[in-house]
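Q: predicted coordinates and the sequence they were generated for:
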Amino acid sequence: MHRHRARSPLSSSPGLGHAVKAVLFLLLLAGCAAKPHPQLYHLGIPDPPLMQKKAGSPVLLLETSAIPRHLDRPQMVTRQGGFQLVVHEHHRWSAPLDRLMRESLALRMDARLPGFRVIPAELGPAYPPPALRLRLQIIDFSGDEKGEVRLSGMFSLEAPGKLPKEVPFDVRVFSTSIEPEALAASQSLALDGLAEQLMAEVRNLF
């Protein structure tokens, strides 16, 4: 007695099998296309200094000693209510946030402090030992559901022969929108405000 195995419709119709595979391939492509690509943000790229720095300009080294764990991630984070944080999966920083802050602050200050070469910690090995060391401790650098951006923390300046002191800062900027792009622009403005405060402290030392 012979048993006949049921044949698959796809095996009996090669054309139909190819059609099904093509449909599955198109669905896969559609799924990949539907997945949104993350938007990347930076904190502003200032113009280079108008005046050329002297080769022997003293170095001011910019460091960040701490950044909150909830901000130490690629995604943008906003505050909502009293205790809730919102992580924006598809809106990300173009580099680690603490590094972006150091580089952006150093560029701002270097353009407006003609007596110093201001560099982020990453470039320290390429320069002479610093005459000044500026350390930042970040407590908050985020926006909330009302569009208020807050940049707060402490900083200290270390100079030879001078006792370092910790100085608090709390810069607030109101964004025109709660959209991530507008909040990132307001965070850039908050960084401008912090740069002004830091430069004032440097000038007071000399």
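A: That came in fine, so what should we check first?

Q: contacts, neighbours, all on C-alpha from now
A: Noted.

Q: in which helix or strand does residue 26 reside?
A: Per DSSP states H and E, residue 26 falls inside helix 14-34.

Q: where do the helices sit along the protein?
A: For the chain, helices defined by DSSP state H occupy the ranges 9-12, 14-34, 97-112, 180-205.

Q: now those helices as a markdown table including mean neighbour count?
A: Shown next, in a markdown table, are those (neighbours: other CA atoms under 10 Å):
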| stretch | mean neighbour count |
| --- | --- |
| helix 9-12 | 11 |
| helix 14-34 | 12 |
| helix 97-112 | 21 |
| helix 180-205 | 18 |
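
Q: in terms of secondary structure, what does the longest strand anywhere in the chain contact?
A: In the chain, taking DSSP state E as the definition, the longest strand is strand 132-144. In terms of contacts (3 or more CA pairs under 8 Å, 6 or more residues apart in numbering; DSSP states H and E), strand 132-144 is packed against strand 59-66, strand 75-80, strand 148-158, helix 180-205.

Q: the structure to be compared is supplied as follows:
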Amino acid sequence: MRRTTVALAIIAALLLASACSRSPRVTFYTLTPLTAAGAVQHNFSSAVAVGPVTIPELVNRPQLVVRQAPNRVAVLESHRWAEPLKNELPHLLAQDLGPLLGSSRVFAYDQVSAAAAQYRVLVDIVRLETVPGESVTVEAGWVVRGPGNARREGRAEIREKVNGSDYEAVAAAFSRALAGLSAQIAKTLTAPH
């Protein structure tokens, strides 16, 4: 009887201790639209729809994913994106492209009907990775579809230094890299036919 009482007391103490323990604090991050420094503004009057944007399945999750070694990544449970990247990226790229094109008629594809946009920018991000405290890399290809059957393509790999040791610095570096990607897309949109 005494063993049963002691065992029950230990189990009750363990249950009480686990009930009192706190879940780890989760921090949420967003990307910020930026106007690329020294960007040449254009007077692009046509409506542009950006998206959809595809991303690698590896990073298509709420958690931040960081590279730890050539063949190893970490999925950070307590550091998460505030919204799914595949939803946030078209909006971010559209917000970055607007000032670069000198236009208020640049939208994410889910904000405007395809018929209302004279240009459609489809983006395929093939690499979106970070090495914390070092750099982020965004590698992408895109297709610009214009009036008629006009079609232009582009590709870029953009690397940005992470200015800090926390994950807020990682999100800021991704924002800068994506602004650089927007600048490359703007060049494709404004290139002479």
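A: It's in. Note that the coordinates shown come from a computational prediction; the quantities given were computed from them, not determined experimentally.

Q: now the aligned partner of residue 60 of structure 1 in structure 2: how far from residue 185 of structure 2?
A: Counting by TM-score structural alignment, residue 60 of structure 1 corresponds to residue 48 in structure 2. Using CA to CA, to the nearest Å, one obtains 11 Å as the distance from residue 48 of structure 2 to residue 185 of structure 2.

Q: and the longest strand of structure 1, which stretch of structure 2?
A: On structure 2, the counterpart of strand 132-144 of structure 1 by TM-score structural alignment is residues 119-131.

Q: what's the mean distance for the matching stretch versus structure 1?
A: Compared with structure 1 after the fit, stretch 119-131 of structure 2 shows a mean deviation of 0.7 Å (mean CA distance after the TM-score superposition for structure 1).

Q: my read: residue 105 of structure 1 touches residue 195, true?
A: Yes. The pair residue 105 of structure 1 / residue 195 is scored as a contact, 6.2 Å apart, by CA atoms under 8 Å.

Q: just to revisit the earlier point, check what contacts the longest strand of structure 1 and list those residues.
A: The contact list for strand 132-144 of structure 1 (CA atoms under 8 Å, 6 or more residues apart in numbering) reads 58-68, 71, 77-80, 149-160, 178, 183, 187.

Q: looking at the helices and strands packed on strand 132-144 of structure 1, spot the one closest to residue 124 of structure 1.
A: strand 59-66 (6.9 Å; CA to CA).

Q: quick check: angle from the closest one to helix 180-205?
A: 130 degrees (axes from the mean of the first three to the mean of the last three CA atoms, to 10 degrees).

Q: so how far does strand 59-66 of structure 1 sit from its counterpart in structure 2?
A: Averaged over the aligned pairs, strand 59-66 of structure 1 sits 1.7 Å from structure 2 after superposition, using mean CA distance after the TM-score superposition for structure 1.

Q: and that strand, which residues are buried?
A: For strand 59-66 of structure 1, the neighbour count (16 or more other CA atoms under 10 Å) marks 59, 60, 61, 62, 63, 64 as buried.

Q: next, the angle strand 132-144 makes with it.
A: Put simply, strand 59-66 of structure 1 runs at 40 degrees to strand 132-144, going by the same axes, to 10 degrees.

Q: thinking again about what came up before, farthest-apart pair in the buried residues of strand 59-66 of structure 1, please.
A: Every pair of the buried residues of strand 59-66 of structure 1 checked by CA to CA; the farthest is 59 and 64, at 16.4 Å.
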